[in-house]
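In: kindly generate the corresponding structure for this input.
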Amino acid sequence: MHSFAGERPGPSSQLPPIGLDEVREVAAAIHQGVSCVIEGKPEVIRTAVIVLLAQGHLLIEDVPGVGKTMLAKALSRSIDCRMRRVQFTPDLLPSDITGVSVFNQDSHGFEFRRGAIFANIVVGDEINRASPKTQSALLECMQESQVTVDGTTYELDQPFMVMATQNPIEMEGTFPLPEAQRDRFMARISMGYPTPRSEIAMLETHGQGHPLDDLQPVTDAATIRRLAERVSTLYASPALRQYIVDLVTTTRSSPALRLGASPRAALQLLRASQALAALEGRDHVIPEDVQQLVGPVLAHRVILSSDVQHLHRRTEDVLGELVAHLRVPTASRSQ
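Out: You can find the predicted model right below:
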């Protein structure tokens, strides 16, 4: 494999271990910085930070003009790392994302020119405006943190996170994301309209200048990588892991769902729960962590049955009912 995103640093194990206090401190600093740009959306920002620490990818879905791209750019600017922004359009080519081999007349050979995916944080704006062929160029990148072009595989530096925005599918000029693409996003969030008070505050602050201009990084890529490694070591008991498996298995057998959650969804639900536990200052995961993240992590992966769709029920409500009827383990941590 080849690395084209800069020289990789040495193993994090050579550095002193990071404590949970530092995880919470850095996460709080990121949250505070983004909150100066995105008014009145603490839960949305919190979920974005969780996905970052859980080494996942984030899908931000909502109508135009509510701050989807602003959230993605604010989170990326809070970290001193490589950031690239891609505007997805119908004429965008897969090689624009992954890169392409071109012939160099001076050296009489082919050389690889990196695409936009070679960054720590990639902001994909309006991802569902590109064709399914172009969308599929992200599959290998998001799952394996690598790119294969002309038979050669190039590694992507860590951390690597795709933050994509999309408009609702009924909007004009959009293509539905394939199921395989949606399944690679750890979580999906919706911005929603701001409260009147938050909108007034936005008019006051944004009217005097762009708040992104004043946003300074509070950490760097190397620290985020170490924080993510620490989060991945948080304890999840056998009972807790069984609880997650039972939950995703229930989605596959429920008559209300035509498509249930995948094994990848179970793994990402665990990772997100570990990040949430770290933000709460705990060194172990409890069932409440899992329950809080069922909606963001699973709702975009499952598909309602036609009968339930005709009743205009929300996917989050159906998942909430499944969680409510599932037996909760009495002890989330065994000695």
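In: can we go C-alpha only for contacts and neighbour counts from here?
Out: OK.
In: mind checking how far Ala28 is from Ile79?
Out: 13 Å (CA to CA, to the nearest Å).
In: with Ala54 instead?
Out: 15 Å.
In: Asp21 and Gly281 touch, don't they?
Out: Yes. Asp21 is within contact range of Gly281, at 7.1 Å (criterion: CA atoms under 8 Å).
In: more neighbours, Ala28 and Ile79?
Out: Ile79 (21 against 16; other CA atoms under 10 Å).
In: who's in contact with that one?
Out: Each residue near Ile79 by CA atoms under 8 Å, 6 or more residues apart in numbering is listed here: Pro217, Val218, Thr219, Asp220, Ala221.
In: apart from its neighbours in sequence, what residue is nearest the first one?
Out: It refers to Pro217. Ser78 (4.1 Å; CA to CA, 6 or more residues apart in numbering).
In: the second one now?
Out: Once its chain neighbours are removed from consideration, Val218 has its nearest residue in Ser78; the separation is 5.6 Å (CA to CA, 6+ apart).
In: count the neighbours of the one you found for me.
Out: Neighbours around Ser78, by other CA under 10 Å: 21.
In: for the comparison step, fold the sequence that follows:
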Amino acid sequence: MDVKEAFEISQGIIDRIGQVYLGNEVVIRKTLAAALVNGNILFEDYPGLGKTLLAKAFGKVLGLKYTRVQFTPDLLPADILGTKVWRQNKGTFELIKGPIFTHVLLADEINRAPPKTQSALLEAMEEKQVTIEGETFPLERPFFVIATQNPIEFEGTYPLPEAQLDRFLLRLRVGYPKSLEDEIAILEARLSWGKDDPTGDMEPLVDRETFVRMQETVERGIFISRDLLRYIAELVRNVRSDERVEAGPSPRGGIALMKVAKANALLNNRDYVLPDDIKVFAVDALAHRIMIKPEYAFEGISGEEIVREALEKTPVPKEGRSG
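Out: All right, here's what the predicted structure looks like:
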């Protein structure tokens, strides 16, 4: 599949999802960019802003197997991964697969489960496989997690471990509708649907094989110059060396930014990356990988603020094709 064909299909996906998820096309585009590189996404925002609706719409439109797990304090790792059960009549153990054996896993309110259960996702999110009682099972491509998280100050939530946060390609915030007209459009759409969840009526726009080919186009068909690789590396190092940072993004953060920048180039019908493809995702890809020193955290300094300042002081290459 060439870049133009993948771009045209992507536009159809964005338009189709925009029919049910109203008022924020930027979030749709960023979610699709992450999906195109098999990246996990963490939506961190208040309840009722459409995070679950967006995740379900993606599963439907991409023609992928979709599973939702509602994370609760009593959820166990086996409830996600599955387990082996002894079958007396066969004299063998049989694998009962958990909901993680899917293409799109919606981990709803992931921070309501204790750390042990959250950590059950680590291997699947990074290595695209799960290990059950010593036996490893690969997950069918594509596989990515879309997780939602309520703000930590909400009662009954657990902070995500740093190791798990690092497995999320992007952390996105949906935000409230930007205008009165957007808010009215949401109310009008609900009236026209006649139901709270319109995703049941959505038809797939592509199938699994087509979407995998789109992912391969991003991986092999989009060029990124060495100058831009240097730009990413310098940006990451500037974030890491900030005096307010206890621990900064690892090389995994730079790789995440490179991958999603390539996906964004495809979404703009280009076969090469520009600096703007990197800038638009820098905060989403790096901010959640930063640990702020306590004395600065108490002052309200955020990872987003540090990444934005690093963007301002990191020299930007002038050319995207060379190098």
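In: now the buried members of the contacts of Ile79 of the first structure.
Out: Pro217, Val218, Thr219, Ala221 (16 or more other CA atoms under 10 Å).
In: go ahead and confirm the second one touches Ala28.
Out: No. If you go by CA under 8 Å, Val218 of the first structure and Ala28 don't touch, sitting 9.9 Å apart.
In: for the equivalent of the residue nearest to Pro217 of the first structure over in the second structure, give its distance to Gln11 of the second structure.
Out: The alignment partner of Ser78 of the first structure in the second structure, by TM-score structural alignment, is Val61. With distances taken as CA to CA, Val61 of the second structure is found 12 Å from Gln11 of the second structure.
In: equivalent analysis for Leu191 of the second structure, please.
Out: Distance from Leu191 of the second structure to Gln11 of the second structure, by CA to CA: 26 Å.
In: equivalent range in the second structure for the one helix or strand Met142 of the first structure maps to?
Out: Here Met142 of the first structure, judged by DSSP states H and E, is contained in helix 139-144. Here helix 139-144 of the first structure aligns to the second structure at residues 122-127, judged by TM-score structural alignment.
In: now swap in stretch 265-280 of the first structure and tell me
Out: Taking TM-score structural alignment, stretch 265-280 of the first structure hits residues 253-268 over in the second structure.
In: contact partners for the residue nearest to Ile189 of the first structure when sequence neighbours are not counted?
Out: Among residues not flanking Ile189 of the first structure along the chain, Ile60 sits closest, at 5.1 Å (CA to CA, 6+ apart). For Ile60 of the first structure, the contacting residues are Lys68, Met163, Ala164, Thr165, Gln166, Arg188, Ile189, Ser190, Met191, by CA under 8 Å, 6+ apart.
In: residue in the second structure paired with the first one?
Out: If I follow you right, that is Lys68 of the first structure. So, by TM-score structural alignment, Lys68 of the first structure is matched to Lys51.
In: check the fourth one too.
Out: In the second structure, the residue paired with Thr165 of the first structure is Thr148, using TM-score structural alignment.
In: before we move on, back to that, surely the match of Ser78 of the first structure and Arg208 touch.
Out: No. Between Val61 of the second structure and Arg208 there is no contact under CA under 8 Å: 10.4 Å.
In: tell me where the stretch 51-200 of the second structure has helices.
Out: Using DSSP state H, counting those that start in this stretch, the helices of the stretch 51-200 of the second structure run over 51-61, 77-81, 115-119, 122-127, 162-165, 180-193.
In: nearest to Glu133 of the second structure, of those?
Out: helix 77-81 (10.4 Å; CA to CA).
In: distance of Leu49 of the second structure from Ile28 of the second structure?
Out: Counting by CA to CA - Leu49 of the second structure and Ile28 of the second structure are separated by 13 Å.
In: compare these two (neighbour count), which wins?
Out: Applying other CA under 10 Å to Leu49 of the second structure and Ile28 shows that Ile28 carries more neighbours, namely 21 against 15.
In: helix or strand for the more buried one, which one?
Out: Using DSSP H and E, the element containing Ile28 of the second structure is helix 25-36.
In: ok, which of the helices of the stretch 51-200 of the second structure comes nearest Tyr231 of the second structure?
Out: Nearest of the helices of the stretch 51-200 of the second structure (CA to CA): helix 162-165, 23.6 Å.
In: any buried residues in that closest one, and which?
Out: Buried-residue list, helix 162-165 of the second structure, by 16+ other CA under 10 Å: Gln164, Leu165.
In: how close does it sit to the first structure?
Out: On superposition with the first structure, the mean distance recorded for helix 162-165 of the second structure (mean CA distance after the TM-score superposition for the first structure) is 0.6 Å.
In: all strands for the stretch 151-300 of the first structure, in order.
Out: Under the criterion DSSP state E, counting those that start in this stretch, the stretch 151-300 of the first structure contains strands at 152-155, 161-166, 187-189, 219-220, 257-259.
In: now those strands as JSON lines including distance to Asp246 of the first structure?
Out: Listed next are the strands of the stretch 151-300 of the first structure as JSON lines, based on distance: least, CA to CA, whole Å:
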{"stretch": "strand 152-155", "distance to Asp246 of the first structure": "35"}
{"stretch": "strand 161-166", "distance to Asp246 of the first structure": "28"}
{"stretch": "strand 187-189", "distance to Asp246 of the first structure": "20"}
{"stretch": "strand 219-220", "distance to Asp246 of the first structure": "37"}
{"stretch": "strand 257-259", "distance to Asp246 of the first structure": "15"}
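In: of all these, which one is nearest Ile38 of the first structure?
Out: Nearest of the strands of the stretch 151-300 of the first structure (CA to CA): strand 187-189, 14.1 Å.
In: I'd say Leu160 of the second structure and Asn111 touch.
Out: Yes. Contact criterion CA under 8 Å: Leu160 of the second structure and Asn111 qualify, at 6.3 Å.
In: overlap in contacts of the two?
Out: Gln118.
In: run the chain-centre distance for stretch 286-293 of the first structure.
Out: Its chain's C-alpha centre and that of stretch 286-293 of the first structure lie 18 Å apart, by CA atoms, centre = their mean, to the nearest Å.
In: flag every buried residue along that stretch.
Out: For stretch 286-293 of the first structure, by 16+ other CA under 10 Å, it's Ile286, Pro287, Asp289, Val290, Gln291, Leu293.
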